[in-house]
Structures are given as structure tokens and as C-alpha cells.
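Asks: heads up, no residue letters with this:
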């Protein structure tokens, strides 16, 4: 059973990359809300409050995108099965702080970070599942059990973006699909 779980963790990023690279940066037909007063742009460090479906219940969180760390093309080559297909792409790791606001502690691992996306110069990047595991400053959501009101955790997501990106955005959508957006310069 342990072998199967490990194999799935290793195979998932490869499968996701293979599917995603065919439409890298492409429009998947879904639009994220950006022009409404409640969601929309946030200043760096400014939090947003939203709900996330956690199993059968809705949980409320304060969410703050703290930073985006950019990697190198050499790091990308180590993450993917076909480095040639990912040429010109670099990893971008979004560090997002979530503070749990609901009264009842979470019984299972949180799913709140699943709706985090990274956009580069107006185009959505390509998700690399599990690439942020073990990254300094990033916690593993699978190790968080019994998350209580007032506790905060930093969860990270890794996306591949073009190496020449100028502006990055971290999008987080609550369960109603409302997108909150934080903008960052692509400092390398």
C-alpha cells in the first residue's frame, strides 16, 4: 500500500505536466472574477476572508498571499519528465498564509490551498502537483490535522511560468468562485 501511494505521488506531477503543457498558459474556458468589489485585487500583505469546502463542511479562512519565489530552468528540468517540453519555463512558488476562523476544528487535511493559482503576465501558469513539498517556509497540508480556530499555516503551490515573466498574480477562489488577487513583481 505504501508503494502504491508513493508511486501515485511520483506519477501525479508527471501526468499533470503532460496534460498541462499541451495547453500551457491556455484558456481553459473558465473565467475568474476580477472586477467585483468584495473579491478582486488585494495589496501585498492584505488578507481576504472566504470559505472553502472541507469535506462535508464549509470552513472560513483569512487568506494572505505572502510572496512568490521564482526558480530556475534547471530546477524545472528536475521536476518534469520531459525537460525539452518545459524549455523556457521556471517554477513559481506561491506562499499563502491561511488562518482558520471556524469554531469546529478540521478533522482531515485541509483542501483550502487547492483553489490557489499563479498567473504570469495575464496567463495562468501550469500546476506542478507536490513540487512545493519540503520547500522552506511551506507546510505539508497532509500533516495538518485538527486545525483549530485562530491557527495559521503557510501552504504553497508551484506553477511553471515563462522565464521572461514581468508580473505575477496569486489568485485564490473561495467556494463561491470569487477570486481574490495579489500582484507581485517577477523579481529574479
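Replies: Happy to help now that I have it. Predicted model only: the values in this text are computed from it and were never measured. Residues are numbered from 1 along each chain as shown.

Asks: make it CA atoms for all contacts and neighbour counts henceforth
Replies: Will do.

Asks: Quick one: list the elements packing against the top helix by length along the chain.
Replies: The helix of greatest length in the chain, counted in residues with DSSP state H as the criterion, is given as helix 2-21. In this structure, helix 2-21 packs against strand 126-128, with contacts taken as 3 or more Cα pairs under 8 Å, 6 or more residues apart in numbering; DSSP states H and E.

Asks: these two touch, right, residue 112 and residue 54?
Replies: Yes. Counting by Cα atoms under 8 Å, residue 112 touches residue 54, with 7.3 Å between them.

Asks: Would you map the strands across the protein?
Replies: Assigned strands in the chain, in chain order: 40-42, 48-54, 57-70, 89-100, 116-120, 123-124, 126-128, 152-162, 167-173, 179-185 (criterion: DSSP state E).

Asks: Sort out which residues of stretch 34-45 are buried, please.
Replies: Residues of stretch 34-45 classed as buried under the neighbour-count rule (16 or more other Cα atoms under 10 Å) are 39, 40, 41, 42.

Asks: Report the separation between the residue minimising distance to the centre of the chain and residue 111.
Replies: What sits nearest the mean C-alpha location of the chain, by Cα atoms, centre = their mean, is residue 157, with 3.3 Å. Remark: distance between residue 157 and residue 111 (Cα to Cα, to the nearest Å) = 12 Å.

Asks: before we go on, here's another structure to hold up against the first:
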């Protein structure tokens, strides 16, 4: 029992569940990688496929919490990438995750107004990590104890002006060169995207 905290991702590891649909991104057209940044088409501007954010740039968006519509500043700070040894400690069946490593997105949320979030904020639920353009596989329950991450279950009475760092863990292929953190206010909304080079 004493050495369970040796993993860089902390002690919650045995509870983690690998949602193993390994890069099941072939399911249909919604997440097209349309890089319409330089496009002159006015139709394209009405429905951007994503909103590219610079490193250190935060997005401001309203988000529907149980307590009402809260305006948040959202900033993907970094992505910590683990090793295959970390993967073996984190998943029930390491053979299924061979060649994959954990990637933990650290996202800072600041309540800018709209009310107080009494408990269990949902704003951190809509985070995805893409590895070299392909969606990773979420690892449920692994990020709460990662260094620098808070658990949404511990947050109470989140008032205007206060910030919290919530994390999400995905499994990505070892050797990934570029990781992109996607966040949107709605499950099917246009995401804000922060890109991080891994080398």
C-alpha cells in the first residue's frame, strides 16, 4: 500500500477505465479537419470547424451548468505525456494498450460571471485530446490525482473570479509529435483548439 503513489499519475490508477475504442474516429463526417483559416469563403466563416488558439491564449464562452449559464475563461495550459510503463500500471489489460502512452491535458477554468457553481462543475467534461490529428482514447478516472489537477467532486461554491485546473487523460500512440486539446461548450459544438508539440 505504501508505494502506490510512485506513479506520476497518482493513486487513482486502479479505478481508471480505458474506454477502449482505440482511435475509433472513422465514424462519420462531423470532425472534419477543415483548415479554413485562410479561406475567403464567407459561408466558411459562419461555421468554423474549430477555433485555433495560440499558446497561452484563453477562450471565453458561456457554459450551461446545473446552477445556470456560467461564463468561463478556458485555457489549455499543457499536456503531460507518460510512458508505456505508466500505461501498464493504469489499465486492466496492458496488451490492449500496447504502443500507447497516457496524455494528461491540464485545463484552467476561471468563472467570469453568471453565478456560483455550488458543486460538481461539468465544464471540464468536454475536453478531448487529438494525437497527430486523430482522437485519442479517453482513460476514465485517471486524471483526478495527477500532479497539478483538481477533482471536480472537490469543488464547491465556485465564485466569480476563482480558477480551477481540471484534467482529462487520454491514451495516445507512443511517438506522437503533436497533441491538440479540444474544448467546446457543447458536446457537438465547434471546439477551441490548443496545439502542443511533443518534441
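Replies: Nice, thanks for sending it over. What you see is a predicted model, and the numbers here were worked out from it, not measured in a lab.

Asks: can you tell me which residue in the second structure aligns to residue 54 of the first structure?
Replies: Taking TM-score structural alignment, residue 54 of the first structure has residue 65 as its aligned residue in the second structure.

Asks: Report how many residues lie close to its match.
Replies: As a burial measure, the neighbour count of residue 65 of the second structure was computed by other Cα atoms under 10 Å and equals 18.

Asks: That one contacts residue 120, doesn't it?
Replies: No. Judged on Cα under 8 Å, residue 65 of the second structure makes no contact with residue 120 at a distance of 9.1 Å.

Asks: Not counting residues beside it along the chain, what's closest to the counterpart of residue 118 of the second structure in the first structure?
Replies: The alignment partner of residue 118 of the second structure in the first structure, by TM-score structural alignment, is residue 107. The spatially closest residue to residue 107 of the first structure, leaving aside those adjacent along the chain, is residue 146, at 5.2 Å (Cα to Cα, 6 or more residues apart in numbering).

Asks: Tell me which residues touch the one you found, please.
Replies: Contacts for residue 146 of the first structure were tallied using Cα atoms under 8 Å, 6 or more residues apart in numbering; they are 105, 106, 107, 108.

Asks: Look up how far residue 65 of the first structure lies from residue 31 of the first structure.
Replies: Counting by Cα to Cα - residue 31 of the first structure and residue 65 of the first structure are separated by 20 Å.

Asks: ok, now which ones touch the aligned partner of residue 120 of the first structure in the second structure?
Replies: Residue 120 of the first structure maps onto residue 131 in the second structure, with residues paired by TM-score structural alignment. The contact partners of residue 131 of the second structure, by Cα under 8 Å, 6+ apart, come to 172, 173, 176, 177, 178, 179, 180.

Asks: how about 6 Å then?
Replies: Neighbour list for residue 131 of the second structure: 178, 179 [criterion: Cα atoms under 6 Å, 6 or more residues apart in numbering].

Asks: go on, residue 71 of the second structure?
Replies: With contacts defined as Cα under 6 Å, 6+ apart, residue 71 of the second structure is in contact with 61, 62, 112, 113.

Asks: burial of the nearest residue to it once chain neighbours are set aside, as a residue count?
Replies: Leaving aside its chain neighbours, residue 71 of the second structure sits nearest to residue 62 (4.1 Å; criterion: Cα to Cα, 6+ apart). By the criterion of other Cα under 10 Å, residue 62 of the second structure has 19 neighbours.

Asks: So residue 62 of the second structure is in contact with residue 68, correct?
Replies: No. Applying Cα atoms under 6 Å, one finds residue 62 of the second structure not in contact with residue 68, separated by 9.9 Å.

Asks: returning to what we had before: for residue 22 of the first structure, find the nearest of the strands of the first structure.
Replies: Set against residue 22 of the first structure and scored by Cα to Cα, the strands of the first structure come closest in strand 126-128, at 10.0 Å.
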